[in-house]
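Task: produce atomic coordinates for the following.
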Amino acid sequence: MKKLQLSALVYLIFFFMSTTPGKAAGIAKISYTVSFPEAQAHYVDVEMNITGLAQPSLEVKMPVWAPGSYLVREFAKNIEGFSVSANGKPVSAPKINKNTWRIATAGLKSVTVKYKVYAFELSVRTSFIDVSHAFLSTTGIFLFPKGMLSQPSTITIKPYKDWTKVSTSLETVKGDVFTRTAPNYDILYDSPLEIGTQDIFTFDAAGVHYEVAMYGGGNYDKERLKVDMAKVIEAETVVFGENPNKHYTFIVHNKQRNGGGLEHLSSTVLGASRDQYNNDRGYHGFLGLVAHEHFHLWNVKRLRPIALGPFDYDNENYTTNLWIAEGFTAYYQNIALRYAGLSTPEGFLGDMAGDINTVENQPGAKVQPLSESSFDAWIKSYRPNENSFNTGISYYDKGAVVGMLLDLEIINGSNGKYSLNDVMRYMYNTYYKTKKRGYTDAEFKAGFEKFAGKNLNEFYARYINGLAPINYNRYLGYAGYKLTDELAPANEPTLGVFTNQRNIITTVVRDGAGWVDGLNVGDQITHIDDTPVTDLAAVIKGKKVGDKIVVTVSRDAQAFKIPVTLKRNDNVKYIITELPNATPQQLAVRKKWLKL
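The predicted model follows:
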């Protein structure tokens, strides 16, 4: 046995010596230069240099999607002028599919790839360039060599005219703000860049240095934001017990009307309305967005479903757990503000009642299970149509509600010893830090059960994988609360449609009056009972439930008279109210839940 082991060892040493990277196999070195000679026309020029090649051909690819935004966006559609050269001569590089070029590299040690990218969609997930700034969402900018996702790269930025600043989580090279490095492509694709003259302010929180880059102006108060954003960050850090970053970057795009966010490992991009900061509702909304996207640095970027990493950048990455990854994050965006003292108990309960109302007033909640909503994000959530309201439910909204239910179940079941925070911390430590992998459905379910002290098969069957009506009062009752529907006494008639300002129908509500009697999306309502309609809502409000009316619509430039019987508006408007004479146990659960 010893001789056999020695022989094997000698063979392995010889094998590794004969395939030393950089010799027979080769280690490629990859660098990019980005410049903006036509910023006014929304283009970035990219030069990609690859050296250390030792293979007959090399494929370079553009990702088709951006992690965190579950839609194939076909970023290669924005590439123009693709060419490859070596030693000053052109190299054959045919395009072999929608996002891949095959470069003939036989006998070549290095190649230079050049291309332009058109960027004129300012969102948190897509790139935008004009003379005022460049926002580079890196999955849509940088090609990667097939089989080399683990390779490092450097990015040299040649700024346009008076651009002086770069905001990103990528590290500098020798302190040069215009030269950045990424240890691998997962990090590069998780690190957007804001380049221009953005307003930057910084602060420290939870032992981490934070940079906030504001583009587009706005009525924000930097000193107030420093204090309140730090409170949110520190409250969220307590949930997991650590903040794993050394530095973190917020990129904020302020427009007249804007919203949304996209999480990254050590940064995030936020969309905000520039004049929202000096009113309570707008400011609360912005802090909620901060709380949501920042919470993702743990939940989904590190503690993640097993399908979400390592990423396949060519295809969809399916998971049934976005209700945890996104829905729980939506729940924590509300409760983190409560933890931070930036929301009152009543304000938090109002936020949760809003989520409940969204779920309960959407017919699709009775059609699509929560786990299916997650799995079908690629074809439904990010591709809504006029009937989506009737056929689906958001894993954000219902996931947030389910997060609340489980939090209350765990607090009550453990007599106040544990909460959902303990589950999140346990799963983070177990799967991200110890096992260094994502979790499965069954593993997260086991995590819930560990702290709830009970089997959750029925809960999953009813609320995650099924369509059972949610028994809100059971769970709210643990904390001495109940739901009250302020619209319960009402008997208002409804046509069962949504319309725009021109009275054109945009949605027909499942099983509503318009649905039953044949009104269509795209119909323009012109008359009710032969009376011209200017204020449709006022006309319907003047009717009664059960009234039979004749709706005249313009459909494909033709007039149709459609008899419709008005139905009762069954929408709910829940508020969360206190139960009378709450027990000591209910008050203890409430105290734990709301950090009273």
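
Please make it C-alpha for all contacts and neighbour counts, starting now.
Noted.

end-to-end on stretch 33-41?
19 Å (C-alpha to C-alpha, to the nearest Å).

now the strands: where do they sit in the stretch 251-400 of the chain?
Applying DSSP state E, counting those that start in this stretch to the stretch 251-400 of the chain gives strands spanning 261-263, 267-273.

any chance of the ones you listed in TSV, plus distance to G413 and mean neighbour count?
As requested, these are arranged in TSV below (distance: least, C-alpha to C-alpha, whole Å; neighbours: other C-alpha atoms under 10 Å):
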stretch	distance to G413	mean neighbour count
strand 261-263	33	24
strand 267-273	36	25
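
structure for this one too, so we can compare:
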Amino acid sequence: MTKNISITYHLSLIFIISITAIFAQAANANVLVNININQSEHHMAKVAITLPETEQSSVELKLPTWRTGRYDILNLSNGIRNFSAQDSKGNSLSWVKLDKDTWQITNIKNKKMTVSYQVYANELGMRTRHIDDSHAFLDNSTVVMYSDETRVLQHTINLEVPSSWRSVSGLAKGVHTNQFIAKNYDVLVDSPIETGINKFETFSVDGRVYELVIWGEGNYDVEKMVSDLKVMVQQSKHIWQGYPFSRYVFMVHATSGARGATEHLNSTIIQRSRFKFSDRKDYLGFILTAAHEFVHTWNVKQYRPKGLVPYNYQSENYSNLIWLAEGSTSYLQSQLLMRGELITAKEFLEKLANRINAHQHKPGKDNQTIAQASFDTWQSQGGDYGNNHSVNIYSEGFMVSWLLDFDILTRTKLKRSYRDVHNELYQQFSVPKSYDEQDVIDILAQVTKKDYHHWWQSNVHGHLNIDFNKLLAKAGLVLSYGKGNDKNSSEQEKAKLLPWTGIKVKKASHGLKVTAVEKGSPAWQAGITLDDIIIAVDGLRLVSKDLQSRLKDFKVEQEVEFSLFRRDQLITKSITLGAIAKEKLRIIPLAKASRKQKAFFKAWTGLDFPSK
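The predicted structure follows:
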């Protein structure tokens, strides 16, 4: 017995010594990052990065050109100034800037070195970096440089911030409240830091810790937010088997300007107007956004299409499947809320009707496929050109996801759904793996026992042509204008009509400035174009900023003269007015929906069929 104890002791000692040596070696290979928020009122920080010794004679440090979650080249290095490099003795090292994002340091062999630079952080709306006298939000891809060699190393982040500030991140916590640990650079740049004067709540669900940190004052109800988030996070079980995290952070900015949200590895940043929380419609916007970003914790952060694995931070990452990463997330977000009964069937159908209406007025759907839009998202066009000649990976991706879901439900007699496809992607293709189009088609075949090659070619590489009433009828629903009723087979024809031009405008100093013209609309046919300034209709000066109120004086198919300035010259254009429904498009339940239709609705949404 004593001999066995002795052997065990010596083996344990050898193990401890070995582990200690490994840790010592790892510690020497750490990247140490110090971020000093030294001029917060001027949006400034000073960054110092200490790199381990290297056998190389030079190193190239880079700042990414884009950040994860936004497929757009952002030129993040524009806020970097006062770059310098020193060895461990404080001697200056030679360096040269190779391009806008790359700094090369030479004569570094067998030297431990520290690089320092200033960061200007005043881009709140981009969700990149923002510092003021109340907080700092740091997406680390916009603050911390890396090299190909240091990308794989552990990074220790030390913040120097006012003592009254609280620091929160999805990163592992260090030995003090302002220290965080990332096992490598990829984890670091996908784990933003919020530090400052904020509200903080924590709660546990199913053995996992969740944190809610809110910067800014507003009309939000923290207690309700926590209560609903508790319910929402539990609904992931209806899509995925398993969790990729043990702790998750919801970061919220209640602001006066910035809007939007971005998903990260085990956290999200959500930005909303400080007074867009209390009304039910506004609150739904918040909780839907939270659900969207939470879905991303699996879809994008755990399984990503080829082309995005591993991330290339210095260039575009092309893929035909970014619609599945984003559009499917837009589709699945409501699944979480419906199955947690955080949104009613009526509210969900109202939002779905809005999507259908937007799709019907999207001429770009005939010009660009969703696969093309995914590949071109790095150069996507917004505004008038985007609407008329392109599709959006979010909205069009939602439609393709919806079609897939209904097709799977139909083929499997409600036994399987699109949710099963996403679970299989999670189980089979989590990073460092990645999936391509054939992989998705194979999973569809596994789930349904059917071949999806033709469907995929028609709907992903082809242009969508959706019969919405036929689609909705599967779930006992129909499109309607106004109050409507399920006896209307041609709702557009029976709806009350208003004159329509296809123009969107905003108030200008003299008249109304055209901000968009829908392709094929009466205004498009008449030659009205972007930036025209409409000053009169039918010879009378426009006195209202609402063009539609003026058009109520005319009838559908009536020819009306528009006076406008173009390049400061007065011209006239005649528009033959078209028609648009007076009432809002709605989705209503059939009064005599069958048991089969009601079952389909339940399998689709998780909710009982609406009574009206």
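
What would you report as the TM-score here?
Here the TM-score for the pair of chains, by TM-score structural alignment, normalised by the length of structure 1, is 0.91; 570 aligned residues with a C-alpha RMSD of 2.4 Å.

which stretch among the strands of the stretch 251-400 of structure 1 comes nearest T583 of structure 1?
strand 261-263 (41.1 Å; C-alpha to C-alpha).

What is the closest one packed up against?
Judged by 3 or more C-alpha pairs under 8 Å, 6 or more residues apart in numbering; DSSP states H and E, the packing partners of strand 261-263 of structure 1 are strand 267-273, helix 280-295.

so can I have JSON lines of the ones you listed showing distance to F14 of structure 1?
Formatted as JSON lines, those follow (distance: least, C-alpha to C-alpha, whole Å):
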{"stretch": "strand 267-273", "distance to F14 of structure 1": "44"}
{"stretch": "helix 280-295", "distance to F14 of structure 1": "48"}
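
Just tell me which of these ends up closest to Y32 of structure 1.
Nearest of these (C-alpha to C-alpha): strand 267-273, 21.2 Å.

that older thread, closest one to V539 of structure 1 among the helices and strands packed on strand 261-263 of structure 1?
The closest of these to V539 of structure 1 is helix 280-295. By C-alpha to C-alpha, the value is 31.5 Å.

what comes up buried for the closest one?
In terms of neighbour count (16 or more other C-alpha atoms under 10 Å), helix 280-295 of structure 1 has its buried residues at 282-295.

same question, stretch 468-482 of structure 1
Those buried within stretch 468-482 of structure 1 under the rule 16+ other C-alpha under 10 Å are 470, 472, 475-482.

And for stretch 386-396 of structure 1?
Buried-residue list, stretch 386-396 of structure 1, by 16+ other C-alpha under 10 Å: 388-396.

Of all residues in structure 2, which one is nearest the centre?
T262 (4.9 Å; C-alpha atoms, centre = their mean).

I'd guessed that one sits against T289; true?
No - with contacts counted by C-alpha atoms under 8 Å, T262 of structure 2 stays clear of T289, the gap being 9.5 Å.

Give the residues shared as contacts by those two.
I270 (C-alpha atoms under 8 Å, 6 or more residues apart in numbering).

hmm, back to that, just the closest of the buried residues of stretch 386-396 of structure 1 to D228 of structure 1, please.
Scanning the buried residues of stretch 386-396 of structure 1 for proximity to D228 of structure 1, where the rule is C-alpha to C-alpha, the winner is Y396, at 24.2 Å.

residues contacting that closest one?
323, 326-328, 330 are the contacts of Y396 of structure 1 under C-alpha under 8 Å, 6+ apart.

One more pass at 7 Å, please.
Neighbouring residues of Y396 of structure 1 by C-alpha atoms under 7 Å, 6 or more residues apart in numbering: 323, 326-327, 330.

State which helix of structure 2 is the longest.
Secondary structure of structure 2 per DSSP state H: the longest helix is helix 2-28.

how far is it from where the chain is centred?
47 Å (C-alpha atoms, centre = their mean, to the nearest Å).

do stretch 594-611 of structure 2 as well
So, by C-alpha atoms, centre = their mean, the centroid of stretch 594-611 of structure 2 is 30 Å from its chain's centroid.

Same question for stretch 73-87 of structure 1.
28 Å.
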